[in-house]
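Asker: sharing a model prediction with you, sequence too.
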Amino acid sequence: MDLAARLTRASAPARTAAQQPRRPAAPAAPAPAAATVAAPAPAKQAREQSDGYYELKTRIHDRLLDLLDLSMLDKVPEVEVRAEIARLGERILREDFAQSPLNSSERLALIAEIQDEVLGLGPLEPFLKDDTVNDILVNSYLHIYVERHGKLECTGARFKDEGHLRRIIDRIVSRVGRRIDESSPMVDARLMDGSRVNAIIPPLAIDGASVSIRKFSRDPLELDDLVRFGAVIPLIGDVLKGIVRARLNILISGGTGSGKTTLLNVLSRFIPSDERIVTIEDAAELQLKQDHVVRLETRPQNIEGRGEVTQRDLVKNCLRMRPDRIIIGEVRGAEALDMLQAMNTGHDGSLTTIHANTPRDALMRLETMVSMAGMNLPATAMRRFISSAIDVIIQGQRLADGSRKVVSFQEVTGMEGEMITMQEIFRFEQTGIDGKGKVEGYFRTMGVRPRFAERLEAMGVKLAENIFAPSEWRP
């Protein structure tokens, strides 16, 4: 049986005949609604459509669903299904919408959109396939924004209406066994490619449903990429590589979109392949290349409000799994206590990230998180506990031009009185913004020999002799 026979309903011919009256039988007959649609502007702007265009697309889409046997879609390769949808779409346009004013390129764009409606996530699909897009942000069915190269831009894409957007959201969450409705109006999910999704609907979202998608990179960045982008300089890259191999405990700090997870991915590449790694994440994003990796992911509560597994549960469990390294995607709450205890009890070389704007803020947030775990320690004792666990804090930042850089590299040196002490090893100094809006500046070596230098030497990590000497480097 050929593809068309497998995908097309047996009753399709009858349906086709039944719907023939849609086409005008003679010039005197009234034109179909589709014929009144103004031709879209250039094909590039095909998504900035009128309501009439969406009416046409909806009618063709519904007609296509009449012809397709949806139960067969999962049994046929997607590329073949797309080809069959294109064939049927052309046939429907030719037979039922012959007077449509769309030109050939606009017809191709329309069919591509219908393919995305049937097989993908509708108007979001082109952005999911666009490797230059990092984030997709749906403010309402009328407004879709994307982030490219660190900058937000409004696209011409839109959904037909609120119902259209809600159907796409339902499609996303149903694939991972979740639901979203008025009783549960917020949901986190993950697409098949690993991209993470957050959706929120009324009554919490006042202006209609909203969706945020953080795309999953198909090709994770390497250290050389960070150097090429100017996020670090080779000298800092050598030190980053060294502190991972020497099993220092590393905390990566930064604001939203500052590249924390990207840097965590890069650093994880330097963990020796003979070590057992356990990763713990709210939404799996890490892409470790080593073979000996166990990946753990939290689970939200079910519809009955039961079955939740938190990061703290997973951290406690992973300590029974004989990990050589523990990597936590991001510490947000009480699991910080268990992570710090692990770092203090032989699990050297652990890595994690935290939302904070400065290294000092990161330490303060850790204090707050430890308190959330119900550990009633005096402030000084808590800070001593933190300072003995964390060796290095790396601060990332997204700058005004959208670029991301490591802006500070600090070593935690211990306690002085009631305060945790740190010394800065490297720093990015911003000097201004050029005529094109690009941030100008340089990396500066502070001239401080870190205490961990001896540990690197003891672990056999060789660095350039004068690597910590005072110097300035432009990316």
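Answerer: Right, received. Where do you want to start?
Asker: going forward, measure contacts between C-alpha atoms and count neighbours the same way
Answerer: OK.
Asker: E285 against G194, yeah?
Answerer: Yes: using Cα atoms under 8 Å, E285 is in contact with G194, at 6.7 Å.
Asker: between those two, which one's more packed in?
Answerer: Just comparing E285 and G194: by other Cα atoms under 10 Å the higher neighbour count belongs to E285, 20 against 17.
Asker: now do the contacts for that one.
Answerer: 194-195, 216, 261, 329 (Cα atoms under 8 Å, 6 or more residues apart in numbering).
Asker: mind running it again at 10 Å?
Answerer: By Cα atoms under 10 Å, 6 or more residues apart in numbering, the contact list for E285 reads 190, 194-196, 214-217, 261-262, 265, 297, 329.
Asker: try this one next to it:
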Amino acid sequence: MGKIDILLSDPRLEEIIVNNHKEPVWVYHRRFGWLKTNIIIPTEARIRHFAMMIGRDVGKEITNLNPLMDAHLASGDRVNATLYPISNRGNTITIRKFAEDPWTITKFIEENTIGLEAAALIWLAIQNEMSILISGGTGSGKTSMLNVISNFFPPNQRIVSIEDTRELTLPQNLHWVPMETRLANPEGKGGVTMLDLLVNSLRMRPDRIIVGEIRRKQEAEVLLEAMHTGHSVYATIHANNADETVMRLTNPPIDISKPMISAISLILVQNRNRRTGKRRTLQIAEVTSAGDPVVLMQYNAQTDRMDTITEPKVTFEKISLYTGMTRQDIQFDIRQKTRILQWLIGKKVKDVDEIGMRMSRYYLGNLQLD
């Protein structure tokens, strides 16, 4: 694909966008957001040729009769293409790159996406097998956060992940089974839905279940039922704050009864600043037995850090009930986790597999801090 291959090889780019032959190619950079390149594809015919070439590689075709294409490449990249006149300014190609170098907790903290104390609280919840829901708008970093919190999973548990298109990359030392949905063929056969995989995953003896995104009532019902039957579940949903997350779950089209939501322990809300393009964790909230969210930490745009609003009373009570730990024990544990995270950052441990190995040593009781 000519100069587009240069962009495809850049691990810092998340999206590559071709709008038409008159505009330069756009990219979405991990750190700087949307950027305009100096690359121009000279003709609409060339853009169409690129789209057809991608389609042939994965057994799909894009024609005037079928002017839309959604393809999933062997590399993990996802490609969408449209032809003129459906896209009336010209042919388009949108490439969402699979992150070969995924976000990790140390990278998130270094980029100030999340603070040390907030990360330690999430680690505490995950170690104690609490379920977490991640919400936010489009492009806010929900899936990145889902990937990041998987850094805290212990190595001796079975994890099943379910996505429409695989975007997660967990540490290699984990007992992980990734699964993807599949569209039906032109005859309407062979489709595998998110619900199909979710129901099937419960028969696979999972300890933890990761779901890419909740969209429908049945998915939410099965997910919450899994939480109530002792599985730790981690999922994302489109909502802009903790209150809106509960409203989305309890109103059509999802429409779950509010008491069911108490199975969710924490809600993490991600946000992308529309002015600067920076991603931050906006809120961390716990859910009461009545299904109401209580904000524990809130992002302060003036100071660019999270402020503590209140102590995680419900979370502490759950941990104390099942482990016998006192409030002082839990607070000491959070301080220890904060210290370990600081040590990992100081040691420049950023690779997902290396973090996975350090976490394994922590859970096995032989992580030595220099």
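Answerer: Done, it's in. Here the structure is a predicted model, which is why all the values come from computation and not from measurement.
Asker: re earlier: of the contacts of E285 of the first structure, which belong to helices?
Answerer: Judged by DSSP state H, helices contain the following of the contacts of E285 of the first structure: 261-262, 265.
Asker: what do E285 and G194 of the first structure both touch?
Answerer: 214-217.
Asker: closest to K129 of the first structure among these?
Answerer: Distance ranking of these against K129 of the first structure, using Cα to Cα, places K215 first at 9.8 Å.
Asker: helices of the stretch 51-200 of the first structure, start to end?
Answerer: Secondary structure of the stretch 51-200 of the first structure by DSSP state H, counting those that start in this stretch: the helices cover 51-67, 78-96, 104-119, 125-129, 162-174.
Asker: measure T92 of the second structure to L174 of the second structure for me?
Answerer: T92 of the second structure sits 39 Å away from L174 of the second structure when distances are taken as Cα to Cα, to the nearest Å.
Asker: and for T193 of the second structure?
Answerer: T193 of the second structure is 25 Å from L174 of the second structure, where distance means Cα to Cα.
Asker: neighbour count winner among those two?
Answerer: Neighbours per residue, other Cα under 10 Å: of T193 of the second structure and L174, the larger number sits with L174, 20 against 17.
Asker: tell me the contacts of that one?
Answerer: With contact set as Cα under 10 Å, 6+ apart, L174 of the second structure has these partners: 150-151, 153-159, 353, 356-357, 360.
Asker: re earlier: buried only: go through the contacts of E285 of the first structure for me.
Answerer: Among those, those classed as buried by 16 or more other Cα atoms under 10 Å are 190, 194-196, 214-217, 261-262, 265, 297, 329.
Asker: so of the residues you listed, which ones are in strands?
Answerer: 190, 196, 214, 297 (DSSP state E).
Asker: map L183 of the second structure onto the first structure.
Answerer: Using TM-score structural alignment, the partner of L183 of the second structure in the first structure is P300.
Asker: now swap in T193 of the second structure and tell me
Answerer: Checking TM-score structural alignment: T193 of the second structure goes with T310.
Asker: separation between its match and E117 of the first structure?
Answerer: Noted for T310 of the first structure: a distance of 35 Å to E117 of the first structure, by Cα to Cα.
Asker: how close does the residue lying closest to G191 of the second structure once chain neighbours are set aside get to M194 of the second structure?
Answerer: The shortest distance from G191 of the second structure to any non-neighbouring residue, by Cα to Cα, 6 or more residues apart in numbering, is to A184 (3.7 Å). Separation of A184 of the second structure from M194 of the second structure (Cα to Cα) stands at 13 Å.
Asker: when these two are compared, which one has more neighbours?
Answerer: More crowded of A184 of the second structure and M194, by other Cα under 10 Å: M194, with 23 against 12.
Asker: that one contacts I210, correct?
Answerer: No: between M194 of the second structure and I210 there is no contact under Cα atoms under 10 Å: 11.5 Å.
Asker: what touches both of these two?
Answerer: The contact sets of M194 of the second structure and I210 overlap at 162-163, 179 (Cα under 10 Å, 6+ apart).
Asker: closest one to G136 of the second structure out of the residues you listed, please.
Answerer: Distances from G136 of the second structure to the shared contacts of M194 and I210 of the second structure, taken by Cα to Cα, are shortest for E163, at 17.3 Å.
Asker: the closest one matches what in the first structure?
Answerer: Counting by TM-score structural alignment, E163 of the second structure corresponds to E281 in the first structure.
Asker: next one: R216 of the second structure
Answerer: In the first structure, the residue paired with R216 of the second structure according to TM-score structural alignment is G333.
Asker: is its match in contact with H355, as I believe?
Answerer: No: the pair G333 of the first structure / H355 is not scored as a contact, 11.3 Å apart, by Cα under 10 Å.
Asker: what residues are shared contacts of these two?
Answerer: Taking Cα under 10 Å, 6+ apart as the criterion, G333 of the first structure and H355 both touch R365.
Asker: related to what we said a few turns ago, of the ones in helices among the contacts of E285 of the first structure, which is the nearest to V439 of the first structure?
Answerer: V439 of the first structure lies nearest to T262 out of these, by Cα to Cα, at 20.7 Å.
Asker: identify the residue of the second structure aligned to that closest one.
Answerer: The equivalent of T262 of the first structure in the second structure is S144 (alignment by TM-score structural alignment).
Asker: and the spatially closest residue to its match that is not a sequence neighbour, what does it touch?
Answerer: Nearest residue to S144 of the second structure, sequence neighbours excluded (Cα to Cα, 6+ apart): W103, at 6.1 Å. By Cα under 10 Å, 6+ apart, W103 of the second structure lies in contact with 30, 141, 143-149, 151, 168-169, 350-352.
Asker: before we move on, the earlier item: got a list of what the closest residue to the match of T193 of the second structure other than its chain neighbours touches?
Answerer: Using Cα to Cα, 6+ apart and skipping the chain neighbours, the partner closest in space to T310 of the first structure is T298 (5.4 Å). Going by Cα under 10 Å, 6+ apart, T298 of the first structure touches 280-284, 308-314.
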